[in-house]
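Visitor: this one's sequence-less:
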């Protein structure tokens, strides 16, 4: 709520009403700017048109992604190189960036599920003082993970130690990104959920607080078919938890298309506009995922732009308005309308600049 008030107070201030008008862009990355290691054709040329001679963007732009495997600074450096313009750290919103505002969690012992050697340091950078990751648990309580017969035989005991690590009990769970070692993550997460973070005995009390970053079921890589994303992992875990507990998993989602993420991104966009001496008249949300980018833009007051260079493909679209498309998810039966559809982001930038 604090972020939203900042957005409104800044946008309505007398200072901004005297500034020059501009548009703002909230841009997805994978499938829009790059696909795998490849920059999508027309992207570099498009962003050069948005930049001055020194390579600085002349309009407010936030790059909003449901990825989180690198820091905001590292992602900015990567995009700067790929787009050949200057992208700053405060123009990047990763899927977990809004967790900086979850200050009630920062002093608690929180289990972070995901992958990457920097997962723990990333959590600390977000403000979490006591993050716990799977590597900690495998080191201290290896007997919990006995799906593999080989591991089972190698363990001396399947009994939980009398003295548990000092990071227990766990007070909350964050699914930071798509985990590897799914079987170990699923087993330990179920243990935490069923015992309310204590690991001793089943606890029928209220559910352990649970945040999941990235609702995406799939994403577009260089492979020709969609690949499973973090949302798929959470949905699988939810079904297992429901079967074992008889209760629905209560999930607080972070990332597109959630309100908290768009509120955070819009606040950053208006801060950029103030620095540039501009007032934003219209914000375009650009992405390739109907269920995430288009729905997120529509639900949060942005003009939605669907590009056909990633998950969504339609070679016949060059540029069109009010395009109605079907969700990729079988559970979503209502059509979704994008304000604009275009073959690539470069084509849309050409439209914006006339």
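Guide: Yes, it's here. Note that the coordinates shown come from a computational prediction; the quantities given were computed from them, not determined experimentally.
Visitor: use CA for all of it now, contacts and neighbours both
Guide: OK.
Visitor: ok, residue 335 to residue 45 distance?
Guide: 33 Å (C-alpha to C-alpha, to the nearest Å).
Visitor: more neighbours: which of the two?
Guide: residue 45 (15 against 12; other C-alpha atoms under 10 Å).
Visitor: and the more buried one, what does it touch?
Guide: By C-alpha atoms under 8 Å, 6 or more residues apart in numbering, residue 45 lies in contact with residue 346.
Visitor: that one - that's part of a helix, no?
Guide: Yes - secondary structure assignment (DSSP: H, G, I helix; E, B strand; the rest coil) places residue 45 inside a helix.
Visitor: so how far is residue 94 from residue 264?
Guide: 11 Å.
Visitor: need the residues that contact the top helix by length along the chain.
Guide: Longest helix of the chain, by residue count under DSSP state H: helix 259-276. The contact list for helix 259-276 (C-alpha under 8 Å, 6+ apart) reads 3-4, 6-7, 10-11, 16, 24, 26, 58-62, 64, 90-91, 93, 95, 98, 254-256, 279-280, 296, 299-300.
Visitor: try it again at 7 Å.
Guide: Under the contact criterion C-alpha atoms under 7 Å, 6 or more residues apart in numbering, helix 259-276 has outside partners 3-4, 6-7, 11, 16, 24, 60-62, 93, 98, 254-255, 279-280, 300.
Visitor: in helices, which of the residues you listed fall?
Guide: Using DSSP H, the contacts of helix 259-276 in helices are 3, 4, 6, 7, 11, 16.
Visitor: helix, strand or coil for the closest residue to residue 186 other than its chain neighbours?
Guide: In space, and not counting its chain neighbours, residue 186 is closest to residue 237: 6.5 Å by C-alpha to C-alpha, 6 or more residues apart in numbering. Following three-state DSSP, we place residue 237 in the helix state.
Visitor: got another one to weigh against that:
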């Protein structure tokens, strides 16, 4: 259980060897403390070496530093530098243990900067024009000279019910839900019906008429947050605000303070370039720009006139690329892997060069998430960004003889959960004017290797649903959900609400309710 007043994380909680990057001069610490969990500490204490020792960190990835930065928090990566591809170089198993995969995700000692709360988004909230227009008209009609505006009947009833049931209101404000999206609320662009039911209830269609805090935490990526929330709002038939929404690459906006010229990889068309621009990156290159400059760099690519016309070529033999950002799934493995490999063995990120010591001169590479599988509209989960990364690691090791050091964001990485805490507290302020982290947080997910293991290690209550990746028995054997396994998201959320608010809590609002009778008359279960 996650307590707002719980102790903050300390280096010793994870490993005595971890060296947290020092705060930059003048950099205020985050206002929120984050909960230590015994399982997280224990999980990473021995690294993933057979002898229980951490691997050498002599050639670890350089930690980005920005003395003038005031808008980011640096979270140390808690992974050994051994690459996931190591097991493939000697044993070509197609299904390595999920446990081993997550134990070797990040370069030990690297830092994952995340944005500091409050989140200063350049993206506006999702609104429904017809509803907003109706509210404006109603407001005009209710204006009476010298008199207060007329309140809608429901608002009066809700206020009275909440006054009468203040104890339940307090409990409702002390819980929050964190939803994975794909496989929990939707399958691609197709609604899971229980997803709409849940959001209707959490957005006020309940006994108290109260909005119960909830955010969305997905390893999905590839679009600007506003475009994704608008899409989700239409599918779920409920408003989804950008300020309660975290994609796998959302925390990577913090990296704009550390790197100037970056290669951004993945996604459809140029949508990830648009994402990077909104995050504040100054000089953004995508693979199409490089192919337009020199088509021979990708010998198997058929480059169309339309792609050439939309690209931004220049002489990349004179450009130093500071870092590689894989924001989303690659749409062209051959081209993207070739260009990334060229940069990883280059001299300080300059194409057309080969470094004398590619390890020490290697530029950093960041991945927005590490999921191997992702639920889609296809009946079986499809390979995701993690598969691309493992393939790249195998290529790099075969080419250089050393493991590729890299940093991976997304679930189940600690930085993603710290950032989620910041967003939950900020969203609590928006809903209820209380900028704090509720004590009872429930993670609803379908992937045991990311949603559940991350939530468990962070001290959240975890609920595993059977509408996505997980199709197993009573619970996942390696990463069991600590609150339970449920048929769908509705069953998970209502079970959590009953635990926190009582078995008598009703999951639908009724305008016939009579506050004089303590809000119980005609309430519908």
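Guide: Now that the structure is in, tell me what you want to look at. Small disclaimer: the values here were computed from a predicted structure and weren't measured.
Visitor: superposed, what's their TM-score?
Guide: In this superposition the chains share a TM-score of 0.83, using TM-score structural alignment, normalised by the length of the first structure; 317 aligned residues with a C-alpha RMSD of 2.6 Å.
Visitor: looking at residue 264 and residue 94 of the first structure, which has the bigger crowd around it?
Guide: A count of neighbours by other C-alpha under 10 Å puts residue 94 above the other of residue 264 of the first structure and residue 94, at 25 against 20.
Visitor: surely that one touches residue 67?
Guide: Yes - counting by C-alpha atoms under 7 Å, residue 94 of the first structure does reach residue 67; the two are 5.9 Å apart.
Visitor: which ones are touching residue 321 of the second structure?
Guide: Contacts of residue 321 of the second structure (C-alpha under 7 Å, 6+ apart): 261, 262, 263, 349, 350.
Visitor: in strands, which of those fall?
Guide: 261, 262, 263 (DSSP state E).
Visitor: whereabouts in the second structure does the helix or strand hosting residue 305 of the first structure align?
Guide: Assigned by DSSP states H and E, residue 305 of the first structure belongs to strand 303-307. Using TM-score structural alignment, strand 303-307 of the first structure corresponds to residues 461-465 of the second structure.
Visitor: mean deviation, the matching stretch versus the first structure?
Guide: For stretch 461-465 of the second structure, the mean deviation from the first structure after alignment is 1.1 Å (mean C-alpha distance after the TM-score superposition for the first structure).
Visitor: what's residue 475 of the second structure in contact with, if anything?
Guide: Residue 475 of the second structure touches 481, 485, counting by C-alpha under 7 Å, 6+ apart.
Visitor: next, it: secondary structure please.
Guide: Residue 475 of the second structure is classified as coil under three-state DSSP.
Visitor: just the one 10 residues further on next, same as before
Guide: Classification of residue 485 of the second structure into helix, strand or coil gives strand, according to three-state DSSP.
Visitor: and if you look at residue 321 of the first structure?
Guide: strand.
Visitor: would you agree it is in contact with residue 348?
Guide: No - if you go by C-alpha under 7 Å, residue 321 of the first structure and residue 348 don't touch, sitting 11.3 Å apart.
Visitor: more neighbours: which of the two?
Guide: residue 348 (22 against 13).
Visitor: that one maps to what in the second structure?
Guide: So, by TM-score structural alignment, residue 348 of the first structure is matched to residue 492.
Visitor: wait, that match sits on residue 462?
Guide: No - between residue 492 of the second structure and residue 462 there is no contact under C-alpha under 7 Å: 9.5 Å.
Visitor: thinking again about what came up before, contact partners of the match of strand 303-307 of the first structure?
Guide: Residues contacting stretch 461-465 of the second structure (C-alpha under 7 Å, 6+ apart): 1, 184, 441-446, 452, 455-456, 481-489, 492.
Visitor: again, only this time at 6 Å
Guide: 442-446, 452, 481-488 (C-alpha atoms under 6 Å, 6 or more residues apart in numbering).
Visitor: figure out how far that stretch is from the centre of its chain.
Guide: Stretch 461-465 of the second structure sits 17 Å away from the centroid of its parent chain (C-alpha atoms, centre = their mean, to the nearest Å).
Visitor: quick one: the helices in the first structure, in order.
Guide: Using DSSP H, helices in the first structure cover 2-11, 14-17, 43-49, 72-83, 119-125, 134-140, 149-154, 182-195, 230-245, 259-276, 295-299, 345-353.
Visitor: residues near residue 72 of the first structure, how many?
Guide: Neighbours around residue 72 of the first structure, by other C-alpha under 10 Å: 18.
Visitor: residue in the second structure matching it?
Guide: Residue 72 of the first structure maps onto residue 225 in the second structure, by TM-score structural alignment.
Visitor: swap in residue 284 of the first structure?
Guide: So, by TM-score structural alignment, residue 284 of the first structure is matched to residue 442.
Visitor: how near is its match to residue 485 of the second structure?
Guide: For residue 442 of the second structure, the distance to residue 485 of the second structure - C-alpha to C-alpha - is 13 Å.
Visitor: residue 373 of the second structure too?
Guide: 20 Å.
Visitor: which one of the two has more residues nearby?
Guide: The residue with more neighbours, out of residue 373 of the second structure and residue 485, is residue 485; 24 against 17, by other C-alpha under 10 Å.
Visitor: for that one, which residues are in contact?
Guide: Contacts of residue 485 of the second structure by C-alpha under 6 Å, 6+ apart are 463, 464, 465.
Visitor: now do 10 Å
Guide: 444-446, 462-466, 470, 473-476, 491-492 (C-alpha atoms under 10 Å, 6 or more residues apart in numbering).
Visitor: what of residue 346 of the first structure?
Guide: Here residue 346 of the first structure is in contact with 32-33, 40-49, 307, 352 (criterion: C-alpha under 10 Å, 6+ apart).
Visitor: do that again at 6 Å, thanks
Guide: 42, 43, 46.
Visitor: just residue 433 of the second structure next, same as before
Guide: Contacts of residue 433 of the second structure (C-alpha under 6 Å, 6+ apart): none.
Visitor: cheers, nothing more for now.
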